[in-house]
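Student: Okay, sequence plus prediction incoming.
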Amino acid sequence: MTTQPLVERSEVGAVLVLTLARPRAKNALSAELMEELRIALQRAAQEESVRAVVVTGQDGNFCAGADISAFENFRTAPLVGDRSRCGQLFWDELSSFPKPVVAAVEGYALGGGCELALACDIVVAAESATFGLPEVKLGVIPGAGGTQNLIRSVGKAAAMQMLLTGTAISADEARRMGLASTVCAEGEALEAALAIGHAISGNSPTAVALAKNAALAALDTGLAQGLEHEKRNFHVAILSPDSYEGQQAFLEKRRPAFSQTGASS
């Protein structure tokens, strides 16, 4: 008997689409699904043909959260030890993934699903999208970056209201608060996310990687340290072959032929 993949992979030009494929569970995050997604991201990080990644879900839902049945694993897994039992390896690797990741959200993005969207670089939401971190209603709190990433995305007051009441918000509210960057018509989130991915993929992969790296440093450092980090990345970029090619192409009024690989700081 062939086991159906829990993460479906397809390439649209230079954009890799990873689709969560547990529709009967509204694409809830099981340990197996997170491991498949982790492996898919590891592979994508090494593939020169992939310039950006889009994460989405099957059958009108992004991800309804984590499997409640998996909570027993969290009780028995030590805080330090077998991190794979809690899916922590997946979350760690997603947070350090070097290429841009766009979430294409339709329907539910709740609990772990909301944390997955927050961990992406850009969030595109259809009008049907619903975002929320309802963990307090189950006697727990977000444990995959939700408290940290939400407050960085929407600010203290809005984050506290969502976290402490467990109340969900609409796509329009998510855009107004800064959680989502774009709201599109029902059924068009993937198309809109692909358009962003294609726009990214036309740019220098070296510059894109360095820009993402520098921007994320702002979340973990003060302004002075962040500016120093940006300056270091700028010097790496300006000395790269893509820098010479991009500026020469501009002067010659032609499309640049950028390298296939990015750069790290």
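Tutor: That came in fine, so what should we check first? Keep in mind that what you see is a predicted model, and the values were worked out from it rather than measured.
Student: Please make it C-alpha for all contacts and neighbour counts, starting now.
Tutor: Fine.
Student: Burial check on Leu216, number of neighbours?
Tutor: For Leu216, the count of nearby residues is 15 (other CA atoms under 10 Å).
Student: Any buried residues in the strand or helix carrying it, and which?
Tutor: Secondary structure assignment for Leu216, by DSSP states H and E: helix 205-217. Under the neighbour-count criterion of 16 or more other CA atoms under 10 Å, helix 205-217 has 205-214, 217 buried.
Student: OK, contacts around Glu135?
Tutor: Contacts for Glu135 (CA atoms under 8 Å, 6 or more residues apart in numbering) come out as 111, 141-142, 163, 166.
Student: Included below, for side-by-side comparison, is a second structure:
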Amino acid sequence: MGNIAYEVKGQTACLQIQSPPANALSEPLFQALAKRLDEIEADTNVKAVILRGEGKFFSAGADIKAFSKLQEAADYQALAESGQQLFDRIENFSIPVIASIHGAALGGGLELAMACHIRIAAETAKLGLPELTLGIIPGFAGTQRLPQYVGTAKAYEMLLTGDAISAKEAAELGLVNRVTQEETLEEETWKLADKIAEKSRLSINRIMQLVPYAKTEQFSIGVQEEANAFGEIFGSEDATEGVQAFMEKRKPQFRDR
């Protein structure tokens, strides 16, 4: 099911994804994260938030086994919209959220990281959206956020191949802010969060309100279209084959239908 651990040090809150072994994302985990965000909003002391994963990964993606149990295209569309709304809430949060990425941020894990305001990655981390290798597509606004960070051409390449990139390349593209050694990732993340938390809450909140104006109206349209397409694609024969192949650890045999 998964859980989101919560601790506060000084004026920085830390949320830790606890969904072993790969911190897979699921509807219960989304609900747990939403509740933690409620707690942070109610705590007037907190001025910065760190989001990280427990164990070997930040998050290696969505819980495919759980998602594959849904029956109707409408169910998949509703799932995509639920994740999109939560990630949109994070992106428009009144307090800055820093993703501390180690191991891997793949699929829904990268989509979650992209919704955060700042990303710091360990040099050994891998980032990517491998959904097409399963015969499906990203459903949590990945097709809309990724081009904003890496550019349209690179986004096409990453989405269509499903290949992950290194933390170093992610930094060069602007997908992550900085790269650190894995053993210093936690220290560097807290240092940055605390530096932000030293600022006035009033000025922090205004910045958090102003920067989102840079987004175009096309983003919200694209996100809705992605949710619609997510529902349609998950109902295809290729999606069934891709998910089954993933669970059986074999190469899928797509038939383009």
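Tutor: Great, that's in hand. Quick caveat: nothing in here was measured; it's all calculated off a predicted structure.
Student: mind listing the helices in the stretch 51-200 of the second structure by residue range?
Tutor: Assigned by DSSP state H, counting those that start in this stretch, the stretch 51-200 of the second structure shows helices spanning 64-67, 73-91, 108-115, 142-150, 152-161, 167-173, 185-197.
Student: ranking the contacts of Glu135 of the first structure by neighbours, who comes first?
Tutor: Of all the contacts of Glu135 of the first structure, Gly111 has the most neighbours under the rule other CA under 10 Å, reaching 26 neighbours.
Student: In the second structure, what residue corresponds to it?
Tutor: In the second structure, Gly111 of the first structure lines up with Gly107, judged by TM-score structural alignment.
Student: returning to that earlier point: which other helices and strands contact the helix holding Leu216 of the first structure?
Tutor: Identification of packing neighbours for helix 205-217 of the first structure by 3 or more CA pairs under 8 Å, 6 or more residues apart in numbering; DSSP states H and E yields helix 223-238.
Student: In the second structure, what residue corresponds to Gln148 of the first structure?
Tutor: Aligned by TM-score structural alignment, Gln148 of the first structure pairs with Gln144 of the second structure.
Student: Can you give me the distance of its match to Leu127 of the second structure?
Tutor: Taking CA to CA, to the nearest Å as the criterion, Gln144 of the second structure is separated from Leu127 of the second structure by 16 Å.
Student: quick one: which of the two has more around it?
Tutor: Remark: of Gln144 of the second structure and Leu127, Leu127 carries more neighbours, 29 against 22, as counted by other CA under 10 Å.
Student: Which residues are in contact with the residue mapped onto that one from the first structure?
Tutor: Alignment note: Leu127 of the second structure maps to Phe131 in the first structure; criterion TM-score structural alignment. Going by CA under 8 Å, 6+ apart, Phe131 of the first structure touches 108-110, 114, 168-171, 174.
Student: ditto for Arg22 of the first structure
Tutor: Taking CA under 8 Å, 6+ apart as the contact definition, Arg22 of the first structure lies against 6, 28, 58.
Student: Would you check that the first one makes contact with Ala21?
Tutor: This means Leu6 of the first structure. Yes. Leu6 of the first structure is in contact with Ala21 according to CA atoms under 8 Å; the separation is 4.7 Å.
Student: Now for Gly107 of the second structure: which residues touch it?
Tutor: 60-62, 128-131, 138.
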